[in-house]
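*Asks:* Next one to model:
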Amino acid sequence: MDFSSKPLAERTRPQLLDDLIGQEHLVGKNGVLRRAIESGSIPSMILWGPPGVGKTTIANIIANAVKAPFFTLSAISSGVKEIRDVIQRAKFQSNTILFIDEIHRFNKGQQDALLGAVEKGDITLIGATTENPSFEVNSALLSRSQVYTLKNLSKEDLTRLVEVALEKDDILNKKKVTLKETQALFNISGGDARKLLNLLDLVVENIGGDKVTVTDEQVINIAQQRVATYDKSGDQHYDIISAFIKSIRGSDPNAAVYYLARMIEGGEDVKFIARRLVILASEDIGNANPTALVIATNAFQAVNMIGYPEGRIILSQAVTYLASSPKSNAAYMAINHAQNLVQKTGDLPVPLPIRNAPTKLMKEEGYGKGYKYSHDFPGNFVNQEFLPDEIKGTTLYDPGKNAREEEMRKRLKAMWKEKYGY
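*Replies:* A predicted model of the protein is given here:
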């Protein structure tokens, strides 16, 4: 391919570790991935993170750094045959690296085809995924790989990406591009570096001329002129799933089932859709309607057994139920607050009365002493301290303003009126 015809994201893709923007926790001065790359000791790994944050770039940087034979497969278009071909070639080349994009789309058989080669060290696997590998990568393969979590790029990272592109890309340099405004570029790209750079490239090309000034209005107008086609491997995939989730969260069953149809017609993986519904049932509905999680989980199991085309009916039932359900993100916010508290306060000592006391020495040290067994008291409840002393009285779960959680609030208030702010 002629270099000038490549998308901007490819023309400016970093080749060296020091040129990578973002992911400081992995590739910064003391980053664990930097140490591995600089030592030349590359483990099999899964790079997990949102789209456009550097997974493919990191894989390429690793290949360049260790000067190893490097093969790339896409889980969308490759199967067991392609995997076996690479493994066969790897037997005659040492330190072979196999990069598999969207590895979560490989089924169990395809993942099993990789396992032996990874175990024997015939290949070093680098898998990239936007999905939680705990659910989408089989346990045997996962246990033989390091999982590195990539973070969303900050606004500063995205700004720097654009600055580097304007500075180093010959095509943009010739057109003397000036960015008068960047907010629309950032909003439309949604934190995806590849999408951001390619949108900038599209806007510059459409404006034309020797001197180009980019404004928010121009970006919006040009972006809206693009024909929207569903591509389950590209940007539209993420736009549609975003609209789908937000429609359910916003209690609009009509919009939700429309976007469901867009995904079905586009050939979207049935498990991908169903898994999103399970997450949403807890994140956006939670205790406002606990049955939502039951419906979503059963739908996930059912469509896995049935598949398309009949699975579409099950998905439609689940989607319209979840969209029509009362909503609450109280459980989701509770775990966020709790994790933030743990990160701030560290490993606080567990109160002695509720510690486990399996040995005589522990009992002598006071472990378990003073614990009150709730079922020995009226209403199966007795007021006692469970949180560490340093954070006692901290309210983390705030029930939502809906019928079910208001009942929970009343019950909690009756029991803990002197301790928590219910």
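
*Asks:* only C-alpha atoms for contact and neighbour calcs from this point on.
*Replies:* Noted.

*Asks:* So which bits of the host helix or strand of N336 are buried?
*Replies:* Using DSSP states H and E, the element containing N336 is helix 330-345. With burial defined by 16 or more other C-alpha atoms under 10 Å, the residues of helix 330-345 counted as buried are 330-334.

*Asks:* Nearest to M1, out of the residues you listed: which one, please.
*Replies:* Y332 (47.0 Å; C-alpha to C-alpha).

*Asks:* In this model A281 seems to touch that closest one, though I could be wrong.
*Replies:* No: counting by C-alpha atoms under 8 Å, A281 is not a contact partner of Y332; they are 10.5 Å apart.

*Asks:* which secondary structure elements does the helix holding N336 contact?
*Replies:* Counting contacts by 3 or more C-alpha pairs under 8 Å, 6 or more residues apart in numbering; DSSP states H and E, helix 330-345 is packed against no other helix or strand.

*Asks:* Looking at the buried residues of helix 330-345, which is nearest P290?
*Replies:* A331 (11.1 Å).

*Asks:* From N60, how far off is that closest one?
*Replies:* Shown here: A331 relative to N60, a distance of 40 Å by C-alpha to C-alpha, to the nearest Å.

*Asks:* Can you measure across stretch 120-140, start residue to end residue?
*Replies:* Start-to-end span of stretch 120-140 (C-alpha to C-alpha) is 13 Å.

*Asks:* Off-centre distance for that stretch?
*Replies:* Here stretch 120-140 shows a centroid-to-chain-centroid distance of 15 Å under the convention C-alpha atoms, centre = their mean, to the nearest Å.

*Asks:* the strands in the stretch 201-350 of the chain, which residues?
*Replies:* Assigned by DSSP state E, counting those that start in this stretch, the strands in the stretch 201-350 of the chain fall at 212-214.

*Asks:* one more, for comparison:
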Amino acid sequence: MTNQHTPLAERMRPKTLSDVIGQTHLLGDDAPIARMIASGHLPSLILHGEAGIGKTTLARLLAHAVGREFHLLSALDLTVKELRELIERGAGTGGLDFGAPVIFIDEIHRFNKAQQDALLGAVESGKITLIGATTENPSFSVNNALLSRCQVYRLNPLTTDELTAVLQRALNQDPFIRHIQVQGELGKIATLASGDARKALNLLEIACQNANNGTLTIDDTLIKTIAQTVLPRYDRAGDMHYDVISAFIKSVRGSDPDAAIYWLARMLHAGEDPAFIGRRLVILASEDIGLANPNALLLADTALRSVQSIGMPEARIILAQATVYLATSPKSNSTYTAINEALAFVQQDNSPVPLHLRNGVTELMKAQGYGAGYIYPHDYPNHYHPQQYLPDALVGKRFYDFADNQKEQASFAFINWLKGNMNESR
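*Replies:* As a prediction, the model looks like this:
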């Protein structure tokens, strides 16, 4: 029985699918899960998404909607033996269409291969209906055999409007806080929750403790007070780590310094290793800026070394400088493309090195023609003389194309000038 000591998030847990706010891409009219429930058929599922967006609640409601027995298990403390015993107990209830029990496994990505394999036969035969929940990308954390037997659905973080609706419903329905009158915008509390309904309700519960004579005033002072309890939504070993660094890289590549600084701040606030960020900047400087601004690589490398020697909090300044410099630099991936094309080409090519390019370090080598006919460029004006450098079969093959930025076009003009063909165009 719930009481005022039960957390508000638990008190407001939806009782039916119609109570669920959000996830309309799955639960809306004619959406995939809505169609399943309408047909009375519930297949095995993997629910993927961040914490606090309703995976456990949805699994429970789905089982209830089709009249199935529901078992909630945690991957943290379940053994293979216990899992097999539960499967055998459920086997007597028949196949999927005859009420197979729903086994919900939270954090299924923490199951090892043996534990996941133990589920395969039961899922395939219909002894159980599996609903697994994971905050990790199931493509990487759930083995392919089990994944192929389940339908995978991504749950989305709730929007600010959806979270505001969750908070308003709590204020309307919860017997312990519905007497409180709110002055100000609930959306300010919803914004702090970053798409997490559980967090939003927890923040509302904290805020209600600041109500004065039954009135809750949502102002900057209150928001600052409850914001101190908010932990960043970030996992240095999980999806959020990869998602945020991906957004950071794409913002620098896309020449958006404001977005790049924002994602940098998100990582630093969450405690990301500054050296990891520095290494990514070094890669960025070469992959995405390259010859359009060769100094970018020098600055990024210097930033990485400085970050490693100085550490936080001062390292944030160095990383910010390097981030803005790279974001506002001209971009080129010409060398990145060139080396990738060359690497792909040499997988199918093993052309011999032309004799004139080989180093004749012994008399026998010289007698065999090693180095014969090689032209030493420094002996000629402008330190250049035409000469074949590719293998015979590859003469004329091009891997590098000058990009359309000022520095590479200047190099293009210089090479043409060297060759005495200023009008050549690539």
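
*Asks:* Quick TM-score on the pair, please.
*Replies:* The TM-score (TM-score structural alignment, normalised by the length of the first structure) is 0.58; 300 aligned residues with a C-alpha RMSD of 4.7 Å.

*Asks:* quick check, nearest of the buried residues of helix 330-345 of the first structure to G54 of the first structure?
*Replies:* Y332 (27.6 Å).

*Asks:* okay, which residue is most central for the second structure?
*Replies:* D243 (2.4 Å; C-alpha atoms, centre = their mean).

*Asks:* Helix or strand: which one has that residue?
*Replies:* helix 239-253.

*Asks:* in that helix, what counts as buried?
*Replies:* Within helix 239-253 of the second structure, the residues that qualify as buried are 240-241, 244-245, 247-253, counting by 16+ other C-alpha under 10 Å.

*Asks:* Then stretch 85-103 of the second structure?
*Replies:* Buried residues in stretch 85-103 of the second structure, counted by 16+ other C-alpha under 10 Å: 87, 90-91, 93, 95-96, 99-103.

*Asks:* can you pull the contacts of the aligned partner of H109 of the second structure in the first structure?
*Replies:* Using TM-score structural alignment as the criterion, H109 of the second structure maps onto H104 of the first structure. Going by C-alpha atoms under 8 Å, 6 or more residues apart in numbering, H104 of the first structure touches 75, 129-131, 133, 136-137.

*Asks:* ditto for D216 of the first structure
*Replies:* Listed by C-alpha under 8 Å, 6+ apart, the contact partners of D216 of the first structure are 181-185.

*Asks:* So among those residues, which ones count as buried?
*Replies:* 182, 184-185.

*Asks:* Which of those residues lies at the shortest distance from N198 of the first structure?
*Replies:* Closest to N198 of the first structure out of those is L185 (10.1 Å), distances taken as C-alpha to C-alpha.

*Asks:* so how many other residues sit close to the residue nearest to M312 of the second structure when sequence neighbours are not counted?
*Replies:* Spatially, and ignoring its direct neighbours in sequence, M312 of the second structure is nearest to P274 (7.6 Å; C-alpha to C-alpha, 6 or more residues apart in numbering). By the criterion of other C-alpha atoms under 10 Å, P274 of the second structure has 22 neighbours.

*Asks:* any idea how far Q321 of the second structure is from P274 of the second structure?
*Replies:* 13 Å.

*Asks:* for stretch 187-203 of the first structure, which positions count as buried?
*Replies:* 188-203.

*Asks:* What about these, which are in helices?
*Replies:* In helices, judged by DSSP state H, the following of these are found: 188-189, 193-203.

*Asks:* Can you redo those residues as a markdown table, where the extra columns are distance to V66 of the first structure?
*Replies:* Below are these laid out as a markdown table (distance: C-alpha to C-alpha, whole Å):
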| residue | distance to V66 of the first structure |
| --- | --- |
| I188 | 36 |
| S189 | 32 |
| A193 | 25 |
| R194 | 25 |
| K195 | 28 |
| L196 | 29 |
| L197 | 28 |
| N198 | 29 |
| L199 | 32 |
| L200 | 32 |
| D201 | 32 |
| L202 | 34 |
| V203 | 37 |
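
*Asks:* Check those residues and tell me the two furthest apart.
*Replies:* Within those, A193 and V203 form the most distant pair, 15.3 Å apart (C-alpha to C-alpha).

*Asks:* and stretch 228-245 of the second structure, how far apart are its ends?
*Replies:* End-to-end distance (C-alpha to C-alpha), stretch 228-245 of the second structure: 25 Å.
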